[in-house]
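Novice: no FASTA, just this:
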């Protein structure tokens, strides 16, 4: 399974279709993957496990989200005022 994940990450081009977000507006998809990435990082880091599986979410949100949003959300997380539940 680890090899399958590595193969998927190596062949990654852009965010795949997600049936939870069937419309053209991908704002919620961006937001969900941003949260999932940071939740995954937090949980696996707390367990002392490898955080490589989280990279999938990272690549997806980075391809969907505008850079300005990502920068704003990162700043909000650092300041402790981020509105999402991570």
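Specialist: Yep, it's here. These figures come from a predicted structure and were not determined experimentally. Residues are numbered from 1 along each chain as shown.

Novice: make it CA atoms for all contacts and neighbour counts henceforth
Specialist: Will do.

Novice: quick check: residue 10 vs residue 77, distance?
Specialist: Distance, residue 10 to residue 77, by Cα to Cα, to the nearest Å: 29 Å.

Novice: the two: which has the busier surroundings?
Specialist: Using other Cα atoms under 10 Å, the more surrounded residue of residue 10 and residue 77 is residue 77, with 14 against 9.

Novice: find the helix or strand that the more buried one is a member of.
Specialist: helix 67-79 (DSSP states H and E).

Novice: now do the buried residues in that helix.
Specialist: If you call a residue buried by 16 or more other Cα atoms under 10 Å, then helix 67-79 has these buried ones: 70, 73.

Novice: got a list of contacts for that helix?
Specialist: Taking contacts as Cα atoms under 8 Å, 6 or more residues apart in numbering, the residues outside helix 67-79 that touch it are 62, 82.

Novice: next up, a second structure to put side by side with the first:
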């Protein structure tokens, strides 16, 4: 399974269509993938598992989200004031 994910990551170009977010505005898609990445890292890291499958979410949010948003959210997480549930 990990090799299948690595193969998909190697062919990755941009965020694929997600039917949960069919509109042109992809703000919610960006936010959800940011949360999913950090939730995935936390969950797999706590189990001591390989966190490489989480890289999918990272690539998606990095292609959708403005860098300023990600920087701000990272700062909020470090300060402990992040508004999302990770």
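Specialist: Looks like it came in fine. In this text the structure is predicted, and so the values were computed from the model without any measurement.

Novice: for residue 83 of structure 2, the count of nearby residues, please.
Specialist: 9.

Novice: aligned to it, what sits in structure 1?
Specialist: Structural alignment places residue 83 of structure 2 opposite residue 83 in structure 1 (criterion: TM-score structural alignment).

Novice: mind checking how far stretch 35-50 of structure 2 is from the chain centre?
Specialist: On the basis of Cα atoms, centre = their mean, to the nearest Å, stretch 35-50 of structure 2 sits 11 Å off its chain's mean C-alpha point.

Novice: show me what counts as buried in it.
Specialist: Buried-residue list, stretch 35-50 of structure 2, by 16+ other Cα under 10 Å: 35-38, 40-41, 44.

Novice: still on that earlier bit, next, the mean deviation of the helix holding residue 77 of structure 1 compared to structure 2.
Specialist: With mean Cα distance after the TM-score superposition for structure 1, helix 67-79 of structure 1 departs from structure 2 by a mean of 0.1 Å once superposed.

Novice: what's the spacing between that helix and its chain's center?
Specialist: 14 Å.

Novice: what about the helices in structure 1?
Specialist: 2-10, 27-47, 55-64, 67-79 (DSSP state H).

Novice: those helices into TSV, with extra columns for distance to residue 16 of structure 1?
Specialist: Formatted as TSV, those follow (distance: least, Cα to Cα, whole Å):
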stretch	distance to residue 16 of structure 1
helix 2-10	11
helix 27-47	11
helix 55-64	8
helix 67-79	19
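
Novice: relative to residue 18 of structure 1, which of these is closest?
Specialist: helix 27-47 (8.1 Å; Cα to Cα).

Novice: where does that closest one end up in structure 2?
Specialist: By TM-score structural alignment, helix 27-47 of structure 1 lines up with residues 27-47 in structure 2.

Novice: and for the matching stretch, what's in contact with it?
Specialist: In contact with stretch 27-47 of structure 2 (Cα under 8 Å, 6+ apart) are residues 21, 50-51, 54-58, 60-61, 64-65, 84-86.
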